[in-house]
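Participant: Next comes the sequence, and after it the predicted model I'd like to discuss.
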Amino acid sequence: MALSNNVIGAINFVAMLLSIPIIGAGIWLGNEPDNSCVKILQWPVIILGVLILVVALAGFIGAFWRIPWLLILYLIAMLALIILLACLVVLIYMVTIRGSGHVEPNRAYLEYDLNDFSGWLRRRVRSSFKWDRIKACLSTTNMCAELNQRYRMAQDFFNARINPIQSGCCKPPTQCGYTFINPTYWISPINTAADMDCLQWSNDQNQLCYNCDSCKAGLLANIKEEWRKADIILLITLVALICVYVVGCCAFRNAKTEDIFRKYKQGYT
């Protein structure tokens, strides 16, 4: 029984360690400027990681002090958390499976269309109330101002691989035919009817294309890239947790079997 409890304790210690990448993924998302403005995924990930840490700690204590009811509670709670983590992994994959940039002639950077993304993600940014808050947050960053410092010539800017938010929020859509002055100042559009965003563009450095659908699409494209990276971490951790849980269940069953035989022998003698 003591050996089995030691094994269970060691397994729960590993489960505690596996909560760290989950919490870390949530903290990393929270530190990214776009995710810190949207605030959708980071807190559920952090909370789930903390819950796994607490439940694994409870299992470790139950094994160390040989508290059967605490071990049973651990097995039930950890199974529920594994299911929740699996659902989260699937959800992230499903909502990020759509949405990619398209190429424009003579441009290295990509353009983004809001309708290319999943409806679930679009609903996070389409509400004017939600977008006003997100827009105010994005406008406080220096992501657009830094383009002016980095690119002076039009061709250098056209050949640049800027990120999706910069492409969608800091410049007008390419199809509008604006003339480049600097990365955040454009004049003389050729075709303002090409897209509603062509009319939304403003040379006011506090406005730019923050009111454009292309800005919302660029934000979602950036979020998609970051969420997919986080999803890989969560998937690897999920597989490891499942393996740890299965081994823990086997160890607990063996411990119970040993306990039954020990009591049987004591009764027999």
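Facilitator: Received it, and whenever you're ready, just let me know what you need.

Participant: alpha carbons only for contacts and neighbour counts from here, please
Facilitator: Will do.

Participant: tell me the contacts of residue 28?
Facilitator: Under the criterion of C-alpha atoms under 8 Å, 6 or more residues apart in numbering, the contact list for residue 28 is empty.

Participant: Put this next to the first one:
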Amino acid sequence: MALSNNVIGAINFIAVLLSIPIIGTGIWLATEPDNSCVKILQWPVIILGILILIVALAGFVGGFWRIPWLLVFYLIAMLILIILLACLVVFVYMVTIRGSGHPEPSRAYLEYQLDDFSGWLRRRVRSSYKWDRIKSCLSSTSMCAELNQTYSMAQDFFNAHLNPLQSGCCKPPTKCGYTFVNPTNWISPIFTEADMDCLQWNNEQTQLCYSCNSCKAGLLANLKKEWRRADIILLITLVALKCVYLIGCCAFRNAKTEDLFRKYKQGYV
């Protein structure tokens, strides 16, 4: 019994360690400018990681100090958390399965369209109330100003591999036919295409294309890229956590069997 309890404690210590990449993933998402402005995924990931840490610690204590009710709590609570983590992994995959950039002639960067993304993600940015807050947050960053310091020639800018946020928010869409002055200053054509994004462009550095649908699409494209990376980490951790849980269940069952056998043997003798 003592050996089995030590095994259970050691296994739960591994579960404690597995909570670290989950919490770390949430913290990483929170430090990314786009995620820190949107605030959708990072907190569920961080909270789930902390709950797994607490439950794993309970199992660790219950295993080493032989507290049966604490081990039962661990087995039930951890199963629920594993199911929640699996649901989160599937959900992130499903909402990021759609959406990609479109190439434009003579441009290295891609253009992004809002309708390419999942309906759930589009609803996060479509309402004016939500977008006004996100827009204010994005415009306070230096992502567009950095382009002015890097690219002074039009051809250098056109050959640049901009990230989706920079492509969607810092310049007018290529189809609008604006003339390059610098990355955040463009001359409007005489006849502007009848597209709201073309009309939304403003050379004012706090405005640019932050009100454009292309900016919303660029934000979602950036979120998709980062969420996919996070989902891979969560998936790997989920598989490891499931294996640890199954081993823990077997060890707990063996410990109970040994305990029953010991009691039976003592009663028999």
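Facilitator: Everything's here; your move. Computed from a predicted structure; not experimentally measured.

Participant: how far apart are the longest helix seen in structure 1 and its match in structure 2?
Facilitator: Counting residues, the longest helix found in structure 1 (DSSP state H) is helix 213-268. Once the two are superposed, helix 213-268 of structure 1 sits an average of 0.3 Å from its aligned residues in structure 2 (mean C-alpha distance after the TM-score superposition for structure 1).

Participant: so what secondary structure elements neighbour that helix?
Facilitator: helix 2-31, helix 33-38, helix 68-95, helix 119-126, helix 164-169 (3 or more C-alpha pairs under 8 Å, 6 or more residues apart in numbering; DSSP states H and E).

Participant: Tell me which of those sits nearest to residue 143 of structure 1.
Facilitator: helix 164-169 (6.7 Å; C-alpha to C-alpha).

Participant: residues making contact with that closest one?
Facilitator: Counting by C-alpha under 8 Å, 6+ apart, 109-112, 143-144, 208-210, 212-219, 221-222 sit against helix 164-169 of structure 1.

Participant: Now with 7 Å, please.
Facilitator: Here helix 164-169 of structure 1 makes contact (C-alpha atoms under 7 Å, 6 or more residues apart in numbering) with 111-112, 143-144, 208-210, 214-215, 217-219, 221-222.

Participant: Residue 9 of structure 2: how many residues sit nearby?
Facilitator: 26 (other C-alpha atoms under 10 Å).

Participant: distance of residue 3 of structure 2 from residue 16 of structure 2?
Facilitator: According to C-alpha to C-alpha, to the nearest Å, residue 3 of structure 2 and residue 16 of structure 2 sit 20 Å apart.

Participant: repeat for residue 123 of structure 2
Facilitator: 36 Å.

Participant: Would you mind telling me which of the two has more residues around it?
Facilitator: Ranked by neighbour count (other C-alpha under 10 Å), residue 123 of structure 2 and residue 16 place residue 16 first, with 22 against 10.

Participant: and that one, what is it in contact with?
Facilitator: 53, 56, 57 are the contacts of residue 16 of structure 2 under C-alpha under 7 Å, 6+ apart.

Participant: ok, those residues vs residue 172 of structure 2, which is closest?
Facilitator: residue 53 (46.2 Å).

Participant: SS state for the nearest residue to residue 139 of structure 1 once chain neighbours are set aside?
Facilitator: Once flanking residues are discounted, residue 139 of structure 1 sits nearest to residue 206: 6.6 Å by C-alpha to C-alpha, 6 or more residues apart in numbering. Under DSSP: H, G, I helix; E, B strand; the rest coil, the three-state class of residue 206 of structure 1 is coil.

Participant: per the alignment, residue 206 of structure 1 corresponds to what in structure 2?
Facilitator: Counting by TM-score structural alignment, residue 206 of structure 1 lines up with residue 206 in structure 2.

Participant: and its match, how far is that from residue 243 of structure 2?
Facilitator: 50 Å.

Participant: now swap in residue 125 of structure 2 and tell me
Facilitator: 38 Å.

Participant: When those two are compared, which one has more neighbours?
Facilitator: residue 125 (22 against 13).

Participant: Tell me, how many residues neighbour the residue mapped onto residue 118 of structure 2 from structure 1?
Facilitator: Per TM-score structural alignment, the equivalent position to residue 118 of structure 2 in structure 1 is residue 118. Neighbours of residue 118 of structure 1 under the rule other C-alpha under 10 Å: 16.

Participant: In contact with residue 118 of structure 1, which residues?
Facilitator: 95, 98.

Participant: one more time with 10 Å
Facilitator: Residues near residue 118 of structure 1 by C-alpha atoms under 10 Å, 6 or more residues apart in numbering: 94, 95, 96, 97, 98, 99, 220.

Participant: TSV for those, including distance to residue 25 of structure 1 and neighbour count?
Facilitator: Converted to TSV, the contacts of residue 118 of structure 1 look like this (distance: C-alpha to C-alpha, whole Å; neighbours: other C-alpha atoms under 10 Å):
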residue	distance to residue 25 of structure 1	neighbour count
94	18	12
95	18	18
96	17	23
97	19	13
98	22	15
99	22	19
220	18	29
